[in-house]
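K.L.:
Sequence first, predicted model second:
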Amino acid sequence: MTLKLDNLAIYNKNSAGKRPLLEVNVEIKAGEVVSIMGPSGSGKSSLLNAIAGQLREPFKQTGCIYLNTALIDDLPPYKRKIGVLYQDPLLFEHMNVGENIAFAMVQNKQIAASQRQTRIAAMLESVGLADMATRPVHSLSGGQQARVALLRTLAASPSAVLLDEPFSKLDINTRGQMRKWVFEQLLKRQLPTLMVTHDKQDAIAAGGRIIELPPC
């Protein structure tokens, strides 16, 4: 599986002139993490929104987005099979840990309802959160919530993953552990991944190519 951005450019219709916020031309291979670094306002989050099918006015895009050889530009977000992990876990507070993961599994038609609880238990055990399926999410530490957020993303069986400053709100010790664990999970599943970050250490830890955007 590959994620290809073919001369993808993001524009702000309200800006003077016709110069794009950013232009990216890259093919991300299975298991590779490509990092994009740039100052605030350089269009990094808008780029991820474009790939996920969430770009809104006043922004627009040109160029093409391919998942493997399939053009996905005109597909709605729920059909793109793109997983997104944000800097905030964005877990559902009215659901417990297991229910948060199960929510993503409902979207994944490959997992039968009878298999979900067994699959959830195995996923939680694999990240050191065994027996926490019934825990309220607000009772978890920041690192635990981050792990559950990634499990929920992976539970939908995405074909590619986008990381939006995923470690920026973690303390230093937890951050290093989460970097290692997240990148191991993505490599294990051979998922092409695009990460935007302000932190050079995040990009170095990802081990892939680094694209640095110029100042606006």
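P.N.:
In hand now; what should we look at?

K.L.:
alpha carbons only for contacts and neighbour counts from here, please
P.N.:
Will do.

K.L.:
and the helix ranked longest in the chain, what other elements does it pack with?
P.N.:
Criterion DSSP state H: the longest helix present in the chain is helix 172-188. Contact here means 3 or more Cα pairs under 8 Å, 6 or more residues apart in numbering; DSSP states H and E; on that basis helix 172-188 packs against helix 142-155, helix 200-206.

K.L.:
now that helix, how far from the centre of its chain.
P.N.:
Chain-centre distance of helix 172-188: 13 Å, with Cα atoms, centre = their mean, to the nearest Å.

K.L.:
in the chain, which spans are strands?
P.N.:
3-12, 22-28, 33-37, 59-67, 70-71, 82-86, 160-164, 193-197, 210-212 (DSSP state E).

K.L.:
so what does the last one touch, helix or strand wise?
P.N.:
Packed against strand 210-212 by the contact rule (3+ Cα pairs under 8 Å, 6+ apart) you find strand 33-37.

K.L.:
And here is the other one:
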Amino acid sequence: MTTGLTLNSLAISRHGAPLVQIDTHVPAGEVLSIMGPSGAGKSTLLAALTGTLADGFTMTGRVILNGRDITDLPTEQRRVGILFQDDLLFPHLSVGENLSFGLCAGGTRLQRKARIIKALNDIGLAGFFDRDPANLSGGQKARVALMRMLLSEPEALLLDEAFSGLDPELREQIRALVFTRARTRNLPVVMVTHDPAEAEAAGGPILKIG
């Protein structure tokens, strides 16, 4: 089985007009950075990989993840995680309940809570289970969003300008955390960014579109 994410002759059109064409392989643990001007189709490419293309867009080609063809699978069966610029935490749930939302099924209620407590310890947020997300700093919210996504046990990670809303020092810290976690878990990563320094920091190939 070939590990990693393969985009096999992927072509996306908008109302019949070609928008994005890509044919590449992202090995496990490597980051592919996608750069290009606004409207070039960067976020649309990520939507195609998650199975959430908007009306008016069509896609041809195949998406293969760890040897599994996920092209026609519904979003929830693809095992593809995504992080956005906004953390998108649920404001009506505590930090622990937010993490529980991402947790894969299985285990007793106590076992699931123990996994969440360990996950909070792993990202330096011990004791935050009952915290209100509104009271977290930007960096803390980013770490919770990352761990919620990782608890869903994805096989690939997509980053849609995920660090652009953070101040420079915090951006570097969270970016290093995300890349380290992705390498540790052997996740292929596709990152959309406007920042050349961010693409350089990823250490992988850079693909310019548009």
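P.N.:
Looks like it came in fine. Quick caveat: nothing in here was measured; it's all calculated off a predicted structure.

K.L.:
What does the superposition give as a TM-score?
P.N.:
Once superposed, chain against chain, the TM-score is 0.95 (TM-score structural alignment, normalised by the length of structure 2); 208 aligned residues with a Cα RMSD of 1.2 Å.

K.L.:
coming back round to it: any idea which of the helices and strands packed on helix 172-188 of structure 1 is most buried?
P.N.:
helix 142-155 (a mean of 22; mean count of other Cα atoms under 10 Å).

K.L.:
Distance from that helix to the middle of the chain?
P.N.:
Relative to its chain's centre, helix 142-155 of structure 1 lies at 11 Å (Cα atoms, centre = their mean).

K.L.:
And for stretch 141-153 of structure 2?
P.N.:
9 Å.

K.L.:
if we can go back for a sec, in JSON lines: the helices and strands packed on helix 172-188 of structure 1, plus distance to residue 168 of structure 1.
P.N.:
Rendered in JSON lines, the data for these read as follows (distance: least, Cα to Cα, whole Å):
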{"stretch": "helix 142-155", "distance to residue 168 of structure 1": "11"}
{"stretch": "helix 200-206", "distance to residue 168 of structure 1": "9"}
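
K.L.:
For burial, what's the neighbour tally of residue 177 of structure 1?
P.N.:
11 (other Cα atoms under 10 Å).

K.L.:
separation between the residue mapped onto it from structure 2 and residue 167 of structure 2?
P.N.:
Under the alignment (TM-score structural alignment), residue 177 of structure 1 pairs with residue 173 of structure 2. Distance, residue 173 of structure 2 to residue 167 of structure 2, by Cα to Cα, to the nearest Å: 10 Å.

K.L.:
do the same with residue 174 of structure 2
P.N.:
Residue 174 of structure 2 is 10 Å from residue 167 of structure 2, by Cα to Cα.

K.L.:
Compare these two and say which is more crowded by neighbours.
P.N.:
residue 174 (19 against 11).

K.L.:
Can you give me the distance of the more buried one to residue 200 of structure 2?
P.N.:
15 Å.

K.L.:
now residue 106 of structure 2
P.N.:
39 Å.

K.L.:
which one is the residue nearest the centre of structure 2 nearest to, not counting chain neighbours?
P.N.:
What sits nearest the mean C-alpha location of structure 2, by Cα atoms, centre = their mean, is residue 82, with 2.6 Å. Computed as Cα to Cα, 6 or more residues apart in numbering, the closest residue to residue 82 of structure 2 that is not its neighbour in sequence is residue 158, at 4.5 Å.

K.L.:
What is the aligned counterpart of residue 137 of structure 1 in structure 2?
P.N.:
Under the pairing rule here (TM-score structural alignment), the equivalent of residue 137 of structure 1 within structure 2 is residue 133.

K.L.:
no no, residue 75 of structure 1
P.N.:
Checking with TM-score structural alignment, residue 75 of structure 1 has residue 73 as its match.

K.L.:
Who are the contact partners of the closest residue in space to that match that isn't next to it in sequence?
P.N.:
Spatially, and ignoring its direct neighbours in sequence, residue 73 of structure 2 is nearest to residue 51 (7.5 Å; Cα to Cα, 6+ apart). Going by Cα atoms under 8 Å, 6 or more residues apart in numbering, residue 51 of structure 2 touches 71-75.

K.L.:
Now, of the residues you listed, which are buried?
P.N.:
71, 75 (16 or more other Cα atoms under 10 Å).

K.L.:
Between the contacts of residue 51 of structure 2, which sits nearest residue 8 of structure 2?
P.N.:
Ranked by distance to residue 8 of structure 2 (Cα to Cα), the contacts of residue 51 of structure 2 are led by residue 71 at 10.2 Å.
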